[in-house]
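A.B. asks: Okay, sequence plus prediction incoming.
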Amino acid sequence: MSVTAGAIAAQIKALEGEYGAPLFERHAKGVRLTPLGSKALEQKASLGSRCARRSLPDVYSGPTSRID
């Protein structure tokens, strides 16, 4: 996958616009998630996990079980 730094920066800026606050603290040595950024990441990861479980039957037709 090839994604430019500019494309990533634009997506981060758009997300920060949606949340109305910074998601990262920017430092000379890099970036760190803000408390809001940590919460947003947690929510997005949880959503992605739920979506993956729901779409599993679409790509796998063998036996399945659900673990909650």
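C.D. replies: Everything's here; your move. Numbers count the residues shown, from 1 in each chain.

A.B. asks: From now on I want contacts and neighbour counts done on CA atoms only, so please keep to that.
C.D. replies: OK.

A.B. asks: Of all the helix elements in this protein, which one is longest?
C.D. replies: Longest helix in the chain, counting residues (DSSP state H): helix 35-59.

A.B. asks: ok, structure two:
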Amino acid sequence: MKYKLVAIIALIILMSGCSTVSPWQRGTLAKSEMSWAPDKLENTLDGHIYFSKEASSGGTAAAGGGCGCN
């Protein structure tokens, strides 16, 4: 009984969290300021500073550290 209630609540939350985008709203969502990183240069510089301070490179997709032993 308890698991059914949890499953029903989870289903309600998942269904209420999803919504469709109307055609007139797509223009707003397509603007450059709505992207994860609207300023490409700033994003590149932030990544450079982060990896310089972490003493590693390619931390988002590559394995290994900054020791140079890989």
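C.D. replies: Everything's here; your move. Quick caveat: nothing in here was measured; it's all calculated off a predicted structure.

A.B. asks: What does the superposition give as a TM-score?
C.D. replies: The TM-score (TM-score structural alignment, normalised by the length of the first structure) is 0.30; 33 aligned residues with a CA RMSD of 3.4 Å.

A.B. asks: next one: the longest helix of the first structure to chain centre, how far?
C.D. replies: 7 Å (CA atoms, centre = their mean, to the nearest Å).

A.B. asks: for stretch 6-13 of the first structure, same thing?
C.D. replies: On CA atoms, centre = their mean, the centre of stretch 6-13 of the first structure falls 13 Å from that of its chain.

A.B. asks: So which bits of that stretch are buried?
C.D. replies: Within stretch 6-13 of the first structure, not a single residue qualifies as buried, counting by 16 or more other CA atoms under 10 Å.

A.B. asks: where's the residue nearest the centre of the first structure relative to His27 of the first structure, distance?
C.D. replies: Residue closest to the average C-alpha location in the first structure (CA atoms, centre = their mean): Lys44, at 4.4 Å. Going from Lys44 of the first structure to His27 of the first structure by CA to CA, to the nearest Å gives 24 Å.

A.B. asks: got it, and Ser38 of the first structure?
C.D. replies: Ser38 of the first structure sits 17 Å away from His27 of the first structure, taking CA to CA as the criterion.
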